[in-house]
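>>> Using only what follows, build the 3D model:
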Amino acid sequence: MRKEIQEYIQSSPDLIKFMREQPQWYRKLARNPNDTKALNVAMMNHYQKTIPHKVAQFSNSIQMASMMLGMFQSMKQQD
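Below you'll find the predicted structure:
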């Protein structure tokens, strides 16, 4: 594997962890060193760091907070 690819991987702890979990990327990058964008996209999808994933997580948090607020309001009305 090329030195600049190794340095690119070493620059991010998430990439290091992803490469250890998905060793097939070592072969892919050895064969095609220009595939760093695909590596980054695969890593972001794997760790759910893309914008759609973050929006879904935020939406789930809002729904949970709304449900908790509804529960507290119904408990308050019962007293």
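>>> hey, let's count contacts and neighbours off CA atoms from now on
Will do.
>>> What is the end-to-end distance of stretch 11-29?
16 Å (Cα to Cα, to the nearest Å).
>>> Show me what that stretch is in contact with.
Contact with stretch 11-29 is made by 1, 5, 9-10, 35-36, 39-40, 43, as judged by Cα atoms under 8 Å, 6 or more residues apart in numbering.
>>> try stretch 45-55
Contacts with stretch 45-55, where a contact means Cα under 8 Å, 6+ apart, come from Met44.
>>> now the helices for the protein?
3-10, 13-21, 24-31, 36-46, 51-78 (DSSP state H).
>>> Now, of the contacts of stretch 11-29, which are buried?
Of the members of those, the ones counted as buried by neighbours, 16 or more other Cα atoms under 10 Å, are 5, 9, 36, 39, 43.
>>> So of these, which two are at opposite extremes in space?
Pairwise distances across those peak at 15.2 Å for Ile5 and Met43 (criterion: Cα to Cα).
>>> Second input sequence below; structure requested for side-by-side comparison:
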Amino acid sequence: MRREVIHVMETNPELKRFCRQHPIWYRRLSRDPQQLAELQKEANYFFGRTFGQRVDRVQKNLGMVMMLIEMLRATRG
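Sure, this is the predicted structure:
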């Protein structure tokens, strides 16, 4: 693996952890270091950092808050 790729992996521990959980990426990066951007996209998806995943998480939290508010209203009324 090239030194630039190793440096990126060392400076970003989550990428390193993703690669350890998915060892096929070691081979892919050794053969084609240009796939580093693809690795970062896949890692973001794996760790739930895409825009869609964040929106879903916010919606779930809002739904939970609304349910708690309704429960409080029902117990008071």
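>>> before we move on, the earlier item: need the contacts of stretch 11-29 of the first structure in JSON lines (columns: distance to Gln77 of the first structure).
JSON lines is the format used below for the contacts of stretch 11-29 of the first structure (distance: Cα to Cα, whole Å):
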{"residue": "Met1", "distance to Gln77 of the first structure": "66"}
{"residue": "Ile5", "distance to Gln77 of the first structure": "61"}
{"residue": "Ile9", "distance to Gln77 of the first structure": "56"}
{"residue": "Gln10", "distance to Gln77 of the first structure": "56"}
{"residue": "Asp35", "distance to Gln77 of the first structure": "59"}
{"residue": "Thr36", "distance to Gln77 of the first structure": "57"}
{"residue": "Leu39", "distance to Gln77 of the first structure": "53"}
{"residue": "Asn40", "distance to Gln77 of the first structure": "51"}
{"residue": "Met43", "distance to Gln77 of the first structure": "48"}
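>>> Please report how far the aligned partner of Ala65 of the first structure in the second structure lies from Phe46 of the second structure.
Applying TM-score structural alignment, one finds that Ala65 of the first structure aligns to Val65 in the second structure. Separation of Val65 of the second structure from Phe46 of the second structure (Cα to Cα): 26 Å.
>>> and if you look at Glu10 of the second structure?
With Cα to Cα as the criterion, Glu10 of the second structure and Phe46 of the second structure are 19 Å apart.
>>> cool, Gln34 of the second structure as well?
Gln34 of the second structure is 20 Å from Phe46 of the second structure, by Cα to Cα.
>>> same check, this time on Ile6 of the second structure
Taken as Cα to Cα, the span from Ile6 of the second structure to Phe46 of the second structure is 20 Å.
>>> Please report how far Ser66 of the first structure lies from Trp25 of the first structure.
42 Å.
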